[in-house]
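Colleague: Here's a sequence, model it:
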Amino acid sequence: MSDPNLRRVYTPEEAGAAVRERRLAKGLTQKRLAQLSGVSRKFVMDLEAGHPGAELGKAMLVFEVAGVEVLGALEASGRYAPKLDVDVKAHLDSFHPRRRRQI
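Modeller: This next block holds a predicted model:
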């Protein structure tokens, strides 16, 4: 990992600490981060506390607003899958023909 601004997190506690660190660096309160992310303040509190049951979809919204970039999550677990050359849009379009016309 060559970028000094990136750090690896292996546990929910470390992910929560990363969110808290970025939130504070941006001068945001938990309440404001929650508002910007579209989640409750309690969710942000639980996420920052490292509660392992945090819903991933909501957590990803908070990560985006807080400026936490999520990379290689499966790498640490030993279940890392190499990157594949896949056209995700084309793959999704094959399942949803209407989607093809909207994009």
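Colleague: going forward, measure contacts between C-alpha atoms and count neighbours the same way
Modeller: Fine.
Colleague: From Pro97, how far off is the nearest residue to Ala17 once chain neighbours are set aside?
Modeller: Leaving out its chain neighbours, the residue that sits closest to Ala17 by Cα to Cα, 6 or more residues apart in numbering is Glu48, at 5.9 Å. Taking Cα to Cα, to the nearest Å as the measure, Glu48 falls 40 Å from Pro97.
Colleague: Look at these two and report which has more neighbours.
Modeller: Using other Cα atoms under 10 Å as the criterion, Glu48 and Pro97 rank with Glu48 on top: 22 against 10.
Colleague: give me the element His91 is part of.
Modeller: According to DSSP states H and E, His91 maps onto helix 88-95.
Colleague: residues in contact with stretch 22-31?
Modeller: With Cα atoms under 8 Å, 6 or more residues apart in numbering as the test, stretch 22-31 has contacts from Leu33, Ser40, Arg41, Val44, Met45, Ala66, Gly67, Val68.
Colleague: now the other sequence, so there's something to compare against:
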Amino acid sequence: MAILKTPDDLGSLIRQRRKALGWDQARLAHDAGVSRQWVIEVEKGKPRAELQLVLRVMNVLGIPLMAATPVPNREADVPQVDINEIVDRHRSPRRQGSAQSHAGTLSYAEILERARQMPPPGVAAPVLSVHETPATYRRTSKKKP
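Modeller: So this is what the prediction gives:
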């Protein structure tokens, strides 16, 4: 298997395969429906060779075109999360007088919501400008007497 990175690599592959079949450039040109001059240029690595013709030549020579994409490293892409650590970190008594207070602890849904809003471990929390307030600040209405 050859790794093709440049037009020269592709031209070399086509030339090697043609010679392995014992064909001359005229035979390849005839079978692929291109000119001999075109075969000469593509074998030299001419960068402007028309892709449709290159694919036709590769098909005539029996060179399969296979594309491989790198397999993403799932462990590197997904941050490791310890759900027990998140629950323990957020399990604390609610403030007295809270309208949602019952049993003195956060619900599982509230813990997960808070954890979702937090930056992942190792990432600094965003710096707030003077005009921003964290979502955790209690908003009070300004009522006029």
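Colleague: ranking the contacts of stretch 22-31 of structure 1 by neighbours, who comes first?
Modeller: Highest count within the contacts of stretch 22-31 of structure 1 by other Cα under 10 Å belongs to Val44, 26 neighbours.
Colleague: That one maps to what in structure 2?
Modeller: Taking TM-score structural alignment, Val44 of structure 1 has Val39 as its aligned residue in structure 2.
Colleague: Its match against Arg27, yeah?
Modeller: No: with contact defined as Cα atoms under 8 Å, Val39 of structure 2 does not reach Arg27; the gap is 10.1 Å.
Colleague: Let me know the helix or strand that the match of Val44 of structure 1 is in.
Modeller: Counting by DSSP H and E, the element that carries Val39 of structure 2 is helix 36-43.
Colleague: so where is the helix or strand following that helix in structure 1?
Modeller: Next helix or strand after helix 36-43 of structure 2 toward the C-terminus (DSSP H and E): helix 51-61. Alignment of helix 51-61 of structure 2 against structure 1: residues 56-66, by TM-score structural alignment.
Colleague: count of neighbours near Arg114 of structure 2?
Modeller: Here the count is done by other Cα under 10 Å, and Arg114 of structure 2 has 14 residues near it.
Colleague: counterpart of the helix ranked longest in structure 2 in structure 1, which residues?
Modeller: The residue-count maximum for a helix in structure 2 (DSSP state H) belongs to helix 7-20. Mapped onto structure 1 using TM-score structural alignment, helix 7-20 of structure 2 covers residues 12-25.
Colleague: Mind listing what's buried along that stretch?
Modeller: Going by neighbour count (16 or more other Cα atoms under 10 Å), the buried part of stretch 12-25 of structure 1 is Pro12, Glu13, Glu14, Ala15, Gly16, Ala17, Ala18, Val19, Arg20, Glu21, Arg22, Arg23.
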